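Generate coordinates for the sequence data below:
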Amino acid sequence: MRQISPIIINKKILLQQKIIKLKKQKNAVILAHYYQLPEIQEIADFVGDSLELSRKAAETEAEIIVFAGVYFMAETAKILNFNKKVLVPDVNAGCSLADGCPPDKFREFLKDYPNHKVVTYINCSAEIKTMSDYVCTSSNAVKVINSIPKEDKIVFAPDKNLGNYLIKETGREMVLWNGSCVVHEAFSLEKLIDLYQKNPDAVIVAHPESETHILKTAHYIGSTSGMINYIKSSPEIKFIIATESGILHKMKHEVPHKTLIPAPSKEDNSCACSECAFMKMNTLEKIYNCLLNEFPEVKLDRNLVDKARIPIEKMLQC
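The predicted structure is shown next:
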């Protein structure tokens, strides 16, 4: 096993201490997604999935929000806290789902479905949210769809995999935007079957952004927080995890006595698992610098915020 240099460890601890001191001085809060690097999760005030982080952003009394995740998450925090300063460690930390649904093309797409309710997954830009009747996360997507009157037609965007899962779960017909998450489409079915054959006592858990053939193998399908809660409450002791590997840090703390195996990706990489390159763009150094300099800052037009807030508020009520 490769040993980590004491110098690197000491540098990490020193940076963490500086960040903690600085956020107290500036009345700041750090929100981090489960997919962030372990050292970032360790200094965050709250670690969660998109829905949990949105709720924390809406509730915080801090003057400054540092969002360690990807850009659309920080936009959501700004929409819910227009008068507060929202900072991002790296403005280029994007999302394949958000990037794959450009506002101009989505606006043209919707012209073909004028009588449909528009439901968008939170993994989209603030401008896309202004075109939405409802916003949802993987945690409450089924509740959101079920809350829409049966007679209403639905457009769901941008994740076709989550959309197909919701069609199966709710029985509703929906028009789907052709988008997907590169991380959750990176799992290899062949390798997963081979891994399961070597671990027949394992329980496969998967995120609903995964492709249908991966979901068909899963014993449990749920959001990141849903998977954590399921594994905590399950009597089983071995699990294969089909989502971004960053979640393993939190899971190992919650269930140190259980065996957690990352589902294998199609690519041959060092961890043999699926990682989000965007999520991993954030570092302790970038968090420290953005808090110290209060930059980069998320800035949104007030009119856009007012429109985008309406479907987000509906999401928070589910």
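
Please count neighbours and contacts with C-alpha atoms only from this point.
Noted.

Go ahead and confirm residue 73 touches residue 57.
No. Using CA atoms under 8 Å, residue 73 is not in contact with residue 57; the gap is 9.8 Å.

From residue 156, how far off is residue 58?
25 Å (CA to CA, to the nearest Å).

same check, this time on residue 210
Counting by CA to CA, the gap from residue 210 to residue 156 is 16 Å.

what's the answer for residue 46, then?
29 Å.

So for those two, which residue has more residues nearby?
Set residue 46 next to residue 156 and count neighbours by other CA atoms under 10 Å: residue 156 wins out with 26 against 17.

Checking that one next. Helix, strand or coil?
Classification of residue 156 using DSSP: H, G, I helix; E, B strand; the rest coil returns strand.

now the helices: where do they sit in the stretch 201-318 of the chain?
212-215, 224-233, 247-254, 284-293, 302-317 (DSSP state H, counting those that start in this stretch).

Export those helices as JSON lines, with columns for mean neighbour count and distance to residue 183.
Formatted as JSON lines, the helices of the stretch 201-318 of the chain follow (neighbours: other CA atoms under 10 Å; distance: least, CA to CA, whole Å):
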{"stretch": "helix 212-215", "mean neighbour count": "17", "distance to residue 183": "13"}
{"stretch": "helix 224-233", "mean neighbour count": "18", "distance to residue 183": "14"}
{"stretch": "helix 247-254", "mean neighbour count": "17", "distance to residue 183": "13"}
{"stretch": "helix 284-293", "mean neighbour count": "18", "distance to residue 183": "23"}
{"stretch": "helix 302-317", "mean neighbour count": "17", "distance to residue 183": "24"}
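
Let's compare: structure for the following, please.
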Amino acid sequence: MNGALTTAASLYDRVRRVIPPIEWPAFCDDIDGILSLKRERNAVILAHNYQTPEIFHCVADIVGDSLALARKAMSVDAEVIVLAGVHFMAETAKLLNPGKTVLIPDLGAGCSLADSITASDVRLMRQRYPGVPVVTYVNTSATVKAESDICCTSGNALAVVESLGVPRVIMLPDEYLAKNIAAQTKVEIIAWKGHCEVHERFTPADIRELREAYPNVKVLAHPECPPEVVASADFSGSTAAMSDYVGRHKPARVVMMTECSMSDNVAIDHPEVEFVRPCNLCPHMKRITLANIRAALEQNRYIVAIDPEVAERARCAVERMLFL
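Next comes the predicted model:
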């Protein structure tokens, strides 16, 4: 987004299908403030697919899933990066841009998956399974990444697992992602018991009810959903893969079994598709707002810092993934 040529007034057409006109004036002052601050501070905003439309489509410069944000963060030409997402994503941006200032607008924007495992847990797993490589989902802290051999995202997990050329791997921390990948490979996968609080709540019963209520609906499920949900869906993939599916197939009616804002953000680009929205809200993603993005840029808060020794090892695990 070229903040020098854009104002809030010119952006409403972009989001009018998902933001009612009566709500728009409440966003305008912060949007104009953020666009101005980005120019003043040579800053960019990276926004995850789960951010609300006024962030995703109106102030973000780079958008995408965890893999896309990780890749694009490496080539950011800015002095300041604001991560509109959760804390582990901001840490990953800092790992890949050690010389830049990385800000997270709310320190409470965490992740149930990241909270489900610690560095000492990984060390104990290595003791229990000596010699077995550790594949760690990017939805983890830098300290956990530092104990790992390689990272993965939901979009490249299968490729990462099979790239190692070994008969079995430890895959942390999402149990359901591990089981869904295990169903696609001959590699034995040793899983952890972490779950995403958004995706673990979806059930096959939800899908049955949707199919009864909305004939011919296409059901897309994130691979963090339980395996029985993935098996009941028409397609399973990362948020980027789900978005690509809609663009390629243009189903008349679709439901995304993932976080609420995902459907709104994809719907803007596909007005011909009816989006059914029985989603689950991520309370952590929703801690990021226009107001605290603006405050982050105004007050230089909150700066993401990682212990250098941890950062060096964690960066290696992330870069191994990116340069596969």
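
For the stretch 151-300 of structure 2, which segments are assigned as strands?
Taking DSSP state E, counting those that start in this stretch, the strands of the stretch 151-300 of structure 2 run over residues 168-172, 188-191, 218-221, 235-236, 253-257, 274-276.

Now tabulate those strands in a markdown table and tack on distance to residue 242 of structure 2.
Listed next are those as a markdown table, based on distance: least, CA to CA, whole Å:
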| stretch | distance to residue 242 of structure 2 |
| --- | --- |
| strand 168-172 | 23 |
| strand 188-191 | 24 |
| strand 218-221 | 7 |
| strand 235-236 | 7 |
| strand 253-257 | 8 |
| strand 274-276 | 13 |
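
and residue 101 of structure 2, which of those strands is closest to it?
Distance to residue 101 of structure 2, taken as CA to CA, is lowest for strand 168-172 among the strands of the stretch 151-300 of structure 2, at 28.7 Å.

Mind listing residues that contact that closest one?
With contacts defined as CA atoms under 8 Å, 6 or more residues apart in numbering, strand 168-172 of structure 2 is touched by 132-137, 161, 178, 187-192, 194.

Show me which pair in those residues is furthest apart.
Taking CA to CA, no two of the contacts of strand 168-172 of structure 2 sit farther apart than 187 and 194, at 20.2 Å.

Does residue 276 of structure 1 touch residue 181 like I think?
No. The pair residue 276 of structure 1 and residue 181 does not pass the contact test of CA under 8 Å, sitting 9.4 Å apart.

give me the element the most far-flung residue of structure 2 relative to its centre is part of.
Ranking residues of structure 2 by C-alpha distance from their mean position (CA atoms, centre = their mean) puts residue 130 at the top, at 31.1 Å. Assessed by DSSP states H and E, residue 130 of structure 2 sits outside every helix and strand.

Show me what residue 95 of structure 2 aligns to in structure 1.
Using TM-score structural alignment as the criterion, residue 95 of structure 2 maps onto residue 79 of structure 1.

where's its match relative to residue 306 of structure 1, distance?
Counting by CA to CA - residue 79 of structure 1 and residue 306 of structure 1 are separated by 8 Å.

got it, and residue 181 of structure 1?
28 Å.

ok, now residue 38 of structure 1?
35 Å.

cool, residue 172 of structure 1 as well?
29 Å.

try residue 118 of structure 1
Applying CA to CA, the value for residue 118 of structure 1 to residue 306 of structure 1 is 17 Å.

what separates whichever helix in structure 1 runs longest from the chain centre, distance-wise?
Longest helix of structure 1, by residue count under DSSP state H: helix 6-25. With CA atoms, centre = their mean, to the nearest Å as the basis, helix 6-25 of structure 1 stands 26 Å off its chain's centre.

What residues in structure 2 pair up with the very next helix or strand once past it?
Counting by DSSP H and E, the element after helix 6-25 of structure 1 in chain order, helix or strand, is strand 28-33. Using TM-score structural alignment, the residues of structure 2 aligned to strand 28-33 of structure 1 are 43-48.

Quickly find the element holding residue 78 of structure 1.
With DSSP H and E as criterion, residue 78 of structure 1 is part of helix 71-80.

which residues does residue 290 of structure 2 contact?
Contacts of residue 290 of structure 2 (CA under 8 Å, 6+ apart): 27, 30, 31, 34, 54, 55.

Now list the buried members of these.
Neighbour-count burial (16 or more other CA atoms under 10 Å) applied to those gives 27, 30, 31, 34, 54, 55.

Taking the residues you listed together, which two end up most distant?
Farthest apart among these by CA to CA are 34 and 54. That separation is 11.8 Å.

got the residue ranges for the helices in the stretch 51-200 of structure 2?
Applying DSSP H, counting those that start in this stretch to the stretch 51-200 of structure 2 gives helices spanning 53-56, 66-73, 87-96, 119-128, 142-146, 157-163, 175-182.

what about these, which gets the closest to residue 321 of structure 2?
For residue 321 of structure 2, the closest of the helices of the stretch 51-200 of structure 2 is helix 157-163, at 7.0 Å, according to CA to CA.

what inclination does the helix holding residue 78 of structure 1 have with respect to helix 302-317?
100 degrees (axes from the mean of the first three to the mean of the last three CA atoms, to 10 degrees).

Let me see the contact set for the equivalent of residue 161 of structure 2 over in structure 1.
Mapped onto structure 1 by TM-score structural alignment, residue 161 of structure 2 lines up with residue 145. Residue 145 of structure 1 is in contact with 166, 170, counting by CA under 8 Å, 6+ apart.

Kindly provide the distance from residue 145 of structure 1 to residue 318 of structure 1.
From residue 145 of structure 1 to residue 318 of structure 1 the distance is 10 Å (CA to CA).

what does residue 276 of structure 1 give?
Relative to residue 318 of structure 1, and taking CA to CA, residue 276 of structure 1 is found at 28 Å.

Looking at those two, which has the bigger crowd around it?
residue 276 (21 against 13).

Please determine how far the equivalent of the more buried one over in structure 2 is located from residue 229 of structure 2.
Counting by TM-score structural alignment, residue 276 of structure 1 lines up with residue 282 in structure 2. In this view, residue 282 of structure 2 and residue 229 of structure 2 are 19 Å apart by CA to CA.

now do residue 9 of structure 2
The value you get for residue 9 of structure 2 to residue 229 of structure 2, if CA to CA is used, is 42 Å.

Give me the buried positions along the longest helix of structure 1.
Buried-residue list, helix 6-25 of structure 1, by 16+ other CA under 10 Å: 12, 15, 16, 19, 20, 23.

My guess is the fifth one contacts residue 42. True?
The reference is to residue 20 of structure 1. No. Counting by CA under 8 Å, residue 42 is not a contact partner of residue 20 of structure 1; they are 10.5 Å apart.
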